[in-house]
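>>> give me a 3D structure for the following:
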Amino acid sequence: MSDRERITLVWLKRDLRLHDHAPLAEASRSCAEGGKAVAVYVRESDYWATDKASTEQWEFVAECLRDLSAGLERIGCPLLIAEAPSAEIVLEALLDQYEVVELLCHQETGNGWTFERDKRVLRLCRERHLPVREFLQNAVVRGRIRPPEKPEHQSFWRDWLASPQAPTPRIWRSPSTAPPLFTPPDLATSVNDTRQQGGERLALGLLESFLGERCLLHGGYRVEMGSPLHGHEACSRLSTHLTWGSLSTKRAAHAALAREPRPPYGSMMHRNSFHRRLRWRDHFLQKFESLPWMEFRCINPAAETLHGWHEEWYERWSSGMTGYPFIDACMRSLNTTKWLNFRARAMLVSFASYALNLDWRRFAPHLARTFLDYEPGIHYSQLQMQSGTTFGSIPRIY
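Now for the predicted structure:
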């Protein structure tokens, strides 16, 4: 019989919020029944040193962590934030300190680095005979070697969306034994007015302002989402919050379809369009979950040698110095603000692939670390679609 304290362990990843958070809700339910729990986030220094990560992305995450930590403190939960090369190092130390009865986390559809880390964590848990429960954060089915066809995924999306959101945690009981001492990451952020700020409070405010006001600006979201002049106002600007989990997809989708309070006159067309794009987002996440190798290989093998490389052209493209005014304006805007609307992103990729004959795999890291909302499941599907390396689609030149 172990004399260590029994706890439920919640591992936070790209789910930095209190609302609709099934692992935190389940741990809170366990605490209400007399159990104890620990919530941990690990800043993985090996991940943040990759060529797909950036300081700006980390600062957004740090702002989300500060906001989440303040929210958890209100229910008596001290969020443990540690830094280590990879999460399993911290998780193993916690398994040594406590008798962990269950590990709770969200299923994540990440890139190759996070996939390998997840396998290491699951291997550790198997060796320790520790049950793991992964909750769905999106309408994504794991274990499919082929992505479901669109009608099948739409049906799964509807069923998933019909289920209620997880309740906000209200009760927390921490163990009396202090956790091991870990190196804490620096959560300080620089003053930066050119990129979006992180945090659940800001995410919910953006959602409310978009559905209530901004979706009607200019010609409205459905018309203006692709506009280089009005897209930054008419778009939801929620993609970064969805990526890092300060807003849940289900919360956003439920709000888009809500009829109470009464939606502003004329807004339902734009709300429905936004809802469809949330569904499409999960559709592409599902494709990447089923075909994770598309991060490294062309979906159409015949396109493997379609593109080449020219270092000087890449440098000019990535710095906004090609001499094509609109291309350069979009790239400079992206490099400064870390955001572009979809059509501008597609144009940059198709220009690099078709006009400059650059291989998408070699310029993908620049866009990954520059997009504040880098979402692997969207990133690689769209890179390949706009580069003409998929099956069944005619080349898209924006």
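>>> when you work out contacts or count neighbours from here on, use the C-alpha atoms and nothing else.
Will do.
>>> list the residues that contact R128.
Taking CA atoms under 8 Å, 6 or more residues apart in numbering, we find R128 in contact with no residue.
>>> and A27, that one's in a strand?
No: counting by DSSP: H, G, I helix; E, B strand; the rest coil, one finds A27 to be helix, located in no strand.
>>> report the separation between it and T337.
Noted for A27: a distance of 37 Å to T337, by CA to CA, to the nearest Å.
>>> buried residues, the helix or strand encompassing T336. List them.
Assigned by DSSP states H and E, T336 falls within helix 325-337. Buried residues in helix 325-337, counted by 16 or more other CA atoms under 10 Å: I327, D328, C330, M331, R332, L334, N335, T337.
>>> now do the helices in the stretch 151-300 of the chain.
200-212, 221-224, 231-234, 239-244, 249-257, 268-290 (DSSP state H, counting those that start in this stretch).
>>> please identify the deepest-packed of those.
helix 239-244 (a mean of 23; mean count of other CA atoms under 10 Å).
>>> what's that helix in contact with?
14-16, 61, 198-200, 203, 247-249, 372-375.
>>> picking up where we left off before, ok, the buried residues of helix 325-337 vs A234, which is closest?
T337 (16.2 Å; CA to CA).
>>> in what helix or strand does the nearest residue to F296 once chain neighbours are set aside lie?
Once flanking residues are discounted, F296 sits nearest to R361: 6.8 Å by CA to CA, 6 or more residues apart in numbering. For R361, the host element (DSSP H and E) is helix 360-370.
>>> how about R43?
Going by DSSP H and E, R43 is part of strand 37-44.
>>> check which helices and strands that strand is in contact with.
When contacts are defined as 3 or more CA pairs under 8 Å, 6 or more residues apart in numbering; DSSP states H and E, strand 37-44 packs onto strand 6-12, helix 22-32, strand 80-84, helix 87-97.
>>> looking at the ones you listed, which is closest to A346?
strand 6-12 (31.8 Å).
>>> tell me what that closest one is packed against?
helix 22-32, strand 37-44, strand 99-106.
>>> give me the buried positions along the longest one.
In terms of neighbour count (16+ other CA under 10 Å), helix 22-32 has its buried residues at A22, P23, L24, A25, E26, A27, S28, R29, S30, C31.
>>> K119: which of these is nearest?
P23 (19.3 Å).
>>> wait, that closest one touches E102, no?
No: using CA atoms under 8 Å, P23 makes no contact with E102, being 10.7 Å away.
>>> M385 reaches R396, doesn't it?
Yes: between M385 and R396 there is a contact under CA under 8 Å: 7.4 Å.
>>> Proceed likewise with the subsequent sequence, for comparison:
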Amino acid sequence: MTTVVLFTRDLRVRDNPALAAACRDDYVVPLFVLDPRLLEASPNRTAFLVDSLASLRTELRDRGGDLVLRSGEPVAEALSLAASVGASRIVASADVSAYAGRREARLAAADVAFATYPGVTVVPPGELRPTGGDHYRVFTPYWRAWERASWRPVERAPARVQLPGGLAVGRLPARPTDVSPLLPRGGEDVGQRLLARVGPGDRDALAADETTRLSPYLHFGCVSPLAVATRLRGKADEVVRQLCWRDFFHQVTSAFPAIGTRDYRPGRRSWASGQEDAIEAWRQGRTGVPIVDAGMRQLLAEGWMHNRARMVVASFLTKQLNVDWRIGAAHFLRWLVDGDVANNSGNWQWVAGTGNDTRPNRVLNPLRQAYRFDPTGDYVRRYVPELAEVSGKGVQEPWKLEPPPPDYPPPRIDPVPSRG
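I've put the predicted structure just below:
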């Protein structure tokens, strides 16, 4: 019996239930299909993907198998390969985006058996439901249910992967070169090393940079969210709570797949027009508000941004410049190595007031956020070289300096809103 494992956002051998199930059969064909449309969406994510595929191939070869690579439309390529090797079934990890839903529906309708397994989240979307509803719309009740939920056991990596003979496995694509200069390397091996170093820390302190940096590895499935949560529960509970937030937005997206294009709660906001100059200044980190500019320049430099900074820059764009959240979400998806539909769109809508926040008028005052989470200005100085020599409060409020710092713009708006 031969099974094709269609890898998607589960690029690992450890705690991969779909792969583990396939390895109980005689032969396993691990497959990844390079979809040209997705490869063009973000050079940063494509580069990380190539690293991750190389790591996965090494792990599979160490177990006697290999990673089969094809290019084209994933469903067509998976069905073609299954027919060529005489596979009796195709398996994959279940996912929640509209794109994933269409892929799974087409595979389920094909002439070969198809099954999905958990692995993209800690608790599968749809497993936790409120009384009288199809999904949780507010985080806190979901968090309480999530904490009480039973988690499946973590799967061991297979000892052996038996590939059918005579199969052309294909070559890895070239890694893009037009990427953020400080982009992290992808792969299960790198993700495991990062996970081993995670401990308690001040995740909100911008300059300290004590976040786990695991989000890209979670997005591509280089590490298992369940394995991370199991390892860190009781040791770094603030990280476990963030994994719950990730699950929360996945279950929202499962119920509302249009989350990337439509307001989850329509009618709450209207957006300004004619903001092209302000939007471009925001994209380039030239708004004149240091904490915002530091976050946006970190994004361009690293393909990643501190979570606290993400909230600040998103609030600034949507609540103070009054720009449609979709414009910000699209820019993030262009650059973020961890960008996915559920987390990116869910968080943008939460900040913008169109999503799951119970306080839709909430504004994160960038100046207060800077004084609270970057009180010495070290985060700003790290990413905004025009302010590297400015000390004291000047690094947070350079528009008050006489003379003002050269080459740094004045703020586009008053950075001290009436609430936030």
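>>> can you check which part of structure 2 whatever helix or strand comes next after the helix holding T336 of structure 1 sits on?
Using DSSP H and E, the helix or strand that follows helix 325-337 of structure 1 towards the C-terminus is helix 342-350. The alignment of helix 342-350 of structure 1 onto structure 2 (TM-score structural alignment) spans residues 307-315.
>>> which positions in the matching stretch come out as buried?
Buried, per 16+ other CA under 10 Å, within stretch 307-315 of structure 2: R308, A309, R310, M311, V312, V313, A314, S315.
>>> tell me which residues touch E73 of structure 1, please.
So E73 of structure 1 contacts L79 (CA under 8 Å, 6+ apart).
>>> how about the one 10 residues further on?
When the contact criterion is CA under 8 Å, 6+ apart, the partners of E83 of structure 1 are V42, R43, E44, S45, F182, T183, P184, P185.
>>> of M385 and R396 of structure 1, who's got more company?
More crowded of M385 of structure 1 and R396, by other CA atoms under 10 Å: M385, with 19 against 13.
>>> what do we get in structure 2 for the more buried one?
Checking TM-score structural alignment: M385 of structure 1 goes with W350.
>>> excluding its backbone neighbours, what's nearest R106 of structure 2?
Distances taken as CA to CA, 6+ apart place V75 nearest to R106 of structure 2, at 7.1 Å, with adjacent residues excluded.
>>> wait, doesn't that neighbour sit right on L107?
Yes: V75 of structure 2 is in contact with L107 according to CA under 8 Å; the separation is 6.5 Å.
>>> so which of these two has more stuff around it?
Using other CA under 10 Å as the criterion, V75 of structure 2 and L107 rank with L107 on top: 21 against 18.
>>> ok, D202 of structure 2 to V239 of structure 2 distance?
11 Å.
>>> er, F139 of structure 2 I mean
15 Å.
>>> count of residues packed around R265 of structure 2?
Other residues close to R265 of structure 2 by other CA under 10 Å number 14.
>>> same thing with E44 of structure 1?
19.
>>> ok, and the closest non-adjacent residue to the residue mapped onto it from structure 2?
With TM-score structural alignment as the criterion, E44 of structure 1 lines up with D35 in structure 2. Counting by CA to CA, 6+ apart, G72 is the residue found nearest to D35 of structure 2 once chain neighbours are left out, at 5.2 Å.
>>> from the contact counts, what lies against the helix holding T336 of structure 1?
Counting by 3+ CA pairs under 8 Å, 6+ apart, helix 325-337 of structure 1 packs on helix 311-319, helix 342-350.
>>> out of these, which is closest to Q165 of structure 1?
The nearest among these, by CA to CA, is helix 342-350 at 28.5 Å.
>>> and for the closest one, what's in contact with it?
By CA under 8 Å, 6+ apart, helix 342-350 of structure 1 touches 225-226, 228, 327, 330-331, 360, 382-383, 386-387, 396-398.
>>> that helix: how far from the chain's middle?
For helix 342-350 of structure 1, the separation from the chain centroid amounts to 20 Å (computed by CA atoms, centre = their mean, to the nearest Å).
>>> and for stretch 62-75 of structure 2?
That offset, for stretch 62-75 of structure 2, works out to 23 Å (CA atoms, centre = their mean).
>>> show me which positions of stretch 151-170 of structure 2 end up buried.
For stretch 151-170 of structure 2, the neighbour count (16+ other CA under 10 Å) marks E155, A157, P158, V161, Q162, L163 as buried.
>>> with distance to R231 of structure 2 as added columns, please give those in CSV.
Below are the buried residues of stretch 151-170 of structure 2 laid out as CSV (distance: CA to CA, whole Å):
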residue, distance to R231 of structure 2
E155, 13
A157, 16
P158, 20
V161, 26
Q162, 30
L163, 32
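>>> name the nearest of these relative to V179 of structure 2.
Looking across the buried residues of stretch 151-170 of structure 2 and measuring by CA to CA, the closest to V179 of structure 2 is A157, at 31.9 Å.
>>> can you find the partner of the closest one in structure 1?
Aligned partner of A157 of structure 2 by TM-score structural alignment: T168.
>>> for the nearest residue in space to that match that is not next to it in sequence, which residues are in contact?
Excluding its sequence neighbours, the residue lying closest to T168 of structure 1 (CA to CA, 6+ apart) is H19, at 5.2 Å. For H19 of structure 1, the contact set (CA under 8 Å, 6+ apart) comprises A166, P167, T168, L247, S248.
>>> what does the fourth one align to in structure 2?
This points to L247 of structure 1. Checking TM-score structural alignment: L247 of structure 1 goes with V223.
>>> what is the nearest of the buried residues of helix 325-337 of structure 1 to H366 of structure 1?
N335 (9.8 Å).
>>> return the residues in contact with that closest one.
S319, T370.
>>> picking up where we left off before, still contacting in structure 2, which of the contacts of E83 of structure 1?
Here is what carries over to structure 2 from the contacts of E83 of structure 1, by both residues aligned by TM-score structural alignment, their matches' CA atoms under 8 Å: V42, R43, E44, S45.
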